[in-house]
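Q: please work out how this folds:
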Amino acid sequence: MHSEVVDQALPAPSASPGRRRRKSPPFWLRIPLMALVLVAALPLFYVVARASETGLLVAWQLLWRPFVFGLLANTLKLMVLVTLGCATIGLALAWLVERSDLRGRRQWNVLLCLPFAIPSFVSGFTWISISPMFEGLGGTVLVMILSKYPLIYLPVAATLRNLDPALEESARMLGYNRRQIFWRVTLPLLRPALMATSLLVAVHMLVEFGAPSIMRYQTFTTAIYQQFELEFSNANAAMLSALLLALCMLMLWGEFRLRGRGFARTGQGAARRSAPVRLGAWAVPAQLALVALVAIGCGTPLSMLGFWIVEGSSASFPLMTILETLGSSLSLSFGGALLSCLLALPVCLVVVRYHGRLAWLADRLPYLLHALPGLVIALSLVFFALGYVPALYQTASLLLIAYALLFMPMAQGPIRVALEKASPQLEEAARTLGHTPMSTFLRVTLPIIFPAIGAGFVLVFLDCMKELTATLILGPTGLDTLATAVWSHTANLEYAAAAPYAALLVLVSGLPVYLLTTRAYLRQQGA
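A: Reported below is the predicted structural model:
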């Protein structure tokens, strides 16, 4: 959503073992962690169980087919094209805003992030409502680039903003020109942020469902959902899930390897900005390019939503149905955000305050879950509910569990940062006064980290509002959210009927994104 959100989606480097106290977490922290470990193992258990039911020979025959190779090619093409497009646009925008004399940098920083507030499946629906020519690979790549480039732009811009200007000035004194400084000094310093966020975009493309489904471009996720619909929880869906899970694990392994490398050191609290590069004759074309990007990424979807709302005004909108759908979205998102924060709290406490294998597992497990496809997690929960707890199937409780598994890292990030900044001496002083660990947490630690809990709650709430795949599979019968209403109406080519739900979804998502982006930029500027 903004640079902090992307940074929070990646775990911070762990402190060295020598700096942590070697003590085991108390019993009241172990219980939720063990429950989380058991639930997190469900996707792997699901894939192994389904493969064992079909047998290795049948599983191999299901995977070794031209259909699967076609899905793999489609998915990889989408991933590579979107990642390269987002990296190119994000890097260019970050340089323009942070290194040039571009006018209105503060305003552009906000405007360039607004397309992120529009869910990709909403944007896809507006583009194909213009013309069917946007269906397929080309239109899907366009929509996904416009939706995901802020994931790269924001952290790269923040890195540029915090670089020590002396590094580039020293290169200039050695006789390097602007172009040489960029390629030999600036770009290597940006490489960690650029590559890490590019991998994040690539993982998102592997598991993306909404936009490819609406734009009629078949990938692994759309094929898994189709197989699940055609033949309930069948072997084909399980085998495709296994292959998709393997791809995601491979990307996650690359992300961990990249995160562990130290490429360069950025300036530690540089107190001044580097001298901006004068655009000269390129100033007007640069402004026009930014206007065009915002107009295409934000203006087109909003304009088409307005068009379809006006177009459908002749037919009476089901106001009560729309309000009920909005209420369902708000209540489920509230519950998912609350459960995510409740699970993130013990995880963060164990990671920051304790040491050992349990802390190591708690540190990495949520991010592993965050990289897994929501479709695979949903299917694994269906498999578990039908096999062991049938009363839980198609209930709001099961859907809230899926939300928590998918989005808990969004709450874990800010809470962990707040705990690391909170002095442990305050907790130790409370313990010496006779308080129990639980009492110390409630009276000392919780008031300190409460603002961070609120920030994590908002972030998870917004992601739950836009979630589609798990809601389609796990949602109770007859229950619709804004996201599923948009998807179902668009699948039936009912664009005017989908427009009010899409507009409400953009409105609910857009205001917090705007406020969070503005606040983050002002804070980074020292305002």
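
Q: can we go C-alpha only for contacts and neighbour counts from here?
A: OK.

Q: for Gln218, helix, strand, or coil?
A: coil (DSSP: H, G, I helix; E, B strand; the rest coil).

Q: tell me the spacing between it and Leu493.
A: Going from Gln218 to Leu493 by Cα to Cα, to the nearest Å gives 18 Å.

Q: helices along the stretch 201-350 of the chain, start to end?
A: Using DSSP state H, counting those that start in this stretch, the helices of the stretch 201-350 of the chain run over residues 210-214, 220-230, 235-259, 283-294, 300-311, 319-353.

Q: which one of those helices is the most hemmed in?
A: Of all the helices of the stretch 201-350 of the chain, helix 210-214 has the most neighbours on average by mean count of other Cα atoms under 10 Å, namely a mean of 24.

Q: list of residues touching that one?
A: 120-125, 136, 140, 143-144, 218-219, 222, 468-469, 487, 490-491 (Cα atoms under 8 Å, 6 or more residues apart in numbering).

Q: of the residues you listed, just the buried ones, PyMOL syntax please.
A: To isolate the buried members of the contacts of helix 210-214 in PyMOL, using 16 or more other Cα atoms under 10 Å:
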select buried, resi 120+121+122+123+124+125+136+140+143+144+218+219+222+468+469+487+490+491
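
Q: just the contacts of helix 210-214: which are in helices?
A: Cross-referencing the contacts of helix 210-214 against helices under DSSP state H gives 120-125, 140, 143-144, 222, 469, 487, 490-491.

Q: of those, closest to Ala35?
A: Proximity of the ones in helices among the contacts of helix 210-214 to Ala35, judged by Cα to Cα, is greatest for Thr469, which lies at 23.7 Å.

Q: now do the helix or strand Ala502 falls within: distance to the chain's middle.
A: Element membership for Ala502, per DSSP states H and E: helix 495-524. In terms of Cα atoms, centre = their mean, to the nearest Å, the centre of helix 495-524 is set 15 Å apart from its chain centre.

Q: just stretch 264-272 next, same as before
A: Relative to its chain's centre, stretch 264-272 lies at 27 Å (Cα atoms, centre = their mean).

Q: who touches that stretch?
A: By Cα under 8 Å, 6+ apart, the residues outside stretch 264-272 that reach it are Thr159, Asn162, Leu163, Asp164, Pro165, Pro188, Leu189.

Q: alongside the first, I'd like the structure of this one:
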Amino acid sequence: MALLALVPLAYVASYVVIIGPVDLWQLIARPRIAELLRNTVTLALACMAATSVLGVALAVLVERTDLPGRRLWHGLLVAPLAVPAFVNGYAWVSLDRSINGFGGAFLVVTLSYYPLVYLPVVAMLRRLDPALEESAWSLGHSRTRTFRTVVLPQLRPALLGGALLVGLHLLAEFGALSLLRFPTFTTAIYDQYGSTFNGAAATAMAGVLVLLCLVLLLAELRLRGDRRYARLGRGAARGAVPLTLGTWRWPLVATVGAVVVLAIGVPAFSLLRWLLVGTSTEFPLGELTQALVSTVVLALTGAVATTLAAIPVVWLAVRHRGWASTVIERSTYVANALPGIVVGLALVVASLRVVPVVYQSAGLLVAAYAILFLPRAVVTVRAGLEQAPVVLDDVAHGLGLGPLATARRVTLPLIAPSLGAGAALVFLAISTELTATLMLSPIGTSTLATEFWSASSELRYGAAAPYALLLVLVSIPATVLLMRTDSPATATAVVEERVPA
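A: Take a look at the predicted model:
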């Protein structure tokens, strides 16, 4: 899997060598590159910080306070995952053309991506033993100090993993930023290939994106450290005592409601408006059905393949820590920072030179999805495996179970929620993928994302609305799956039943 994920990097590196150091420097040392670098880095850092703060704050409100209607708010706060970022951008731009540039991009991307931090943090909070916090309180620590010294360190893998996903997605985001007219390396690469087919300039910019990705990976690795987060036993089989909000209750309810309105209310209103009043609105049932079926089949196939591919990578990284397993795991993240068009070109070149028979096949497209979205599965599955105690494997081995039986009867039940969440996240990403699908899909294949982009790029907002609505509807089941988080006590009970006494 690491070798497959590194195919796009090998393509970029080989092209950079062909260009040569002199020409490469001339391509990079330009004022335009400095502007793109400033835009990309500023937006990535701002959105990573904003989604981290927003995701953690909302997760704490839902899981650790007496906020009214917490189950309802949890569902609504996860719902933005069902609205692709470029559909969100389309919704805001089509309502108000003045929403563009850095401000518009920051708003839309933050509202679209904060669930990537919120969901893993919620899962971690549900798994924490409340006795840890109660012990801190008994020692005289305030709730604020307890959260900072006890709870927040336990949230580190989920928080850093979610922020890393946000950063990597921002490096490769095209649709939303193109609609909002905020130039980054990804939009510039697409323009180079689309208008002048300047492969040298585009590949040089892709090389800069790879360097930015490596910086993100090293920073996340440094901040996460090598701590282990698993515990033995069920802990206290009860939830934490919720914090009473008092006079802050209704202002905080209004704040959470404002986030929900901005994240899903505005896109819903925009879609309904264009469906009703758009002059270009039409419902070609044949084309809609074909695009819907293709999207669902490709997304399901890619989600299963990508999640299965993530399991051995995560197993090595968590169960067999070392420099080799770290390099393998980190290598799977690199392609996620590259635009889909670069990954598509890399696979086109590799397939034509090595295995021409797979060119323009569904298998090659699924391989591209696995390369692009493997980090989503790796981050989610790792968060679950981190909390599965390795001693349970040792106990199973001592009772006579082999490695495969131990994995099937002990480890997999513990990480099953993480596997489901990872598959759902990948499904959501594949169903909205655009550029690689345009380049690698078999002849005659169309998806909801490609048909939506074809209409919206021509400013036919009414014609794009049905495809956007179907994209949202297709994403709802995966979003609902992400909301169903099993408790650690349940998972432990399953293991106890499956391990022979």
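
Q: so after superposing, what's the score?
A: After superposition, the two chains reach a TM-score of 0.82 (TM-score structural alignment, normalised by the length of structure 2), with 481 aligned residues with a Cα RMSD of 3.8 Å.

Q: quick one: the residue mapped onto Ala49 of structure 1 from structure 2 from Glu133 of structure 2, how far?
A: Under the alignment (TM-score structural alignment), Ala49 of structure 1 maps onto Ser14 of structure 2. Ser14 of structure 2 is 53 Å from Glu133 of structure 2, where distance means Cα to Cα.

Q: repeat that for Leu392 of structure 2.
A: 25 Å.

Q: likewise for Leu288 of structure 2?
A: 52 Å.

Q: now the helices for the stretch 51-200 of structure 1?
A: 56-63, 66-99, 105-111, 120-130, 137-162, 165-173, 178-181, 187-207.

Q: give me the angle between the second one and helix 187-207.
A: Read that as helix 66-99 of structure 1. 140 degrees (axes from the mean of the first three to the mean of the last three Cα atoms, to 10 degrees).

Q: pull the distance from stretch 135-146 of structure 1 to the chain's centre.
A: Taking mean C-alpha positions (Cα atoms, centre = their mean), stretch 135-146 of structure 1 and its chain are 18 Å apart.

Q: ok, stretch 373-393 of structure 2 next?
A: The answer for stretch 373-393 of structure 2 is 15 Å, by Cα atoms, centre = their mean.

Q: quick one: what's aligned to Ala117 of structure 1 in structure 2?
A: Match for Ala117 of structure 1 (TM-score structural alignment): Ala82.

Q: so who does the closest residue to that match other than its chain neighbours touch?
A: Spatial nearest neighbour of Ala82 of structure 2, excluding adjacent residues (Cα to Cα, 6 or more residues apart in numbering): Ser475 at 4.7 Å. Contacts for Ser475 of structure 2 (Cα under 8 Å, 6+ apart) come out as Leu81, Ala82, Val83, Phe427, Leu428, Ser431.

Q: ok, now Leu119 of structure 2?
A: Gly55, Ala59, Val78, Leu482.

Q: quick one: which of those residues has the most company?
A: Gly55 (26 neighbours; other Cα atoms under 10 Å).

Q: pull up the gap between that one and Arg145 of structure 2, please.
A: To Arg145 of structure 2, Gly55 of structure 2 is 20 Å away according to Cα to Cα.

Q: same check on Pro153 of structure 2?
A: Computed with Cα to Cα, the distance linking Pro153 of structure 2 and Arg145 of structure 2 is 12 Å.

Q: for Arg70 of structure 2, same thing?
A: 24 Å.

Q: ditto for Tyr190 of structure 2
A: Distance check for Tyr190 of structure 2 against Arg145 of structure 2: by Cα to Cα, it reads 48 Å.

Q: break down the stretch 351-500 of structure 2 into its helices, ranges please.
A: 362-386, 390-398, 403-406, 412-431, 435-440, 448-456, 461-483, 488-498.

Q: right, and those helices - which one's nearest His141 of structure 2?
A: Of all the helices of the stretch 351-500 of structure 2, it is helix 488-498 that lies closest to His141 of structure 2, at 26.2 Å by Cα to Cα.

Q: which of the residues in the closest one are buried?
A: Across helix 488-498 of structure 2, burial judged by 16+ other Cα under 10 Å covers Pro488, Ala489, Ala491, Thr492, Val495.

Q: burial measure for Arg65 of structure 1, as a count.
A: By the measure other Cα under 10 Å, the count of residues near Arg65 of structure 1 is 10.

Q: just give me the match in structure 2 for it.
A: Residue pairing (TM-score structural alignment): Arg65 of structure 1 is matched to Arg30 of structure 2.

Q: equivalent analysis for Ser488 of structure 1, please.
A: Match for Ser488 of structure 1 (TM-score structural alignment): Ser454.

Q: residues in contact with its match?
A: Ala464.

Q: can you check Thr325 of structure 1 too?
A: Taking Cα under 8 Å, 6+ apart, we find Thr325 of structure 1 in contact with Leu479, Asp480, Thr481, Leu482, Ala485.

Q: could you redo the last one with a cut-off of 6 Å?
A: Applying Cα atoms under 6 Å, 6 or more residues apart in numbering to Thr325 of structure 1 gives the contacts Asp480, Thr481.

Q: what does it align to in structure 2?
A: Matched across to structure 2, Thr325 of structure 1 falls on Ala291, judged by TM-score structural alignment.

Q: tell me, how many residues neighbour the nearest residue to its match once chain neighbours are set aside?
A: For Ala291 of structure 2, ignoring the flanking residues on the chain, the nearest one in space by Cα to Cα, 6+ apart is Thr447 at 4.3 Å. Burial of Thr447 of structure 2 is recorded as 28 neighbouring residues (other Cα under 10 Å).

Q: cool, Leu174 of structure 1 as well?
A: So Leu174 of structure 1, with other Cα under 10 Å, has 9 neighbours.

Q: roughly how far apart are it and Cys248 of structure 1?
A: Distance of Leu174 of structure 1 to Cys248 of structure 1, given as Cα to Cα: 44 Å.

Q: before we move on, what about Arg278 of structure 1?
A: 43 Å.

Q: what is the burial count for the counterpart of Leu347 of structure 2 in structure 1?
A: Applying TM-score structural alignment, one finds that Leu347 of structure 2 aligns to Leu381 in structure 1. Per other Cα under 10 Å, the neighbour tally for Leu381 of structure 1 reads 25.
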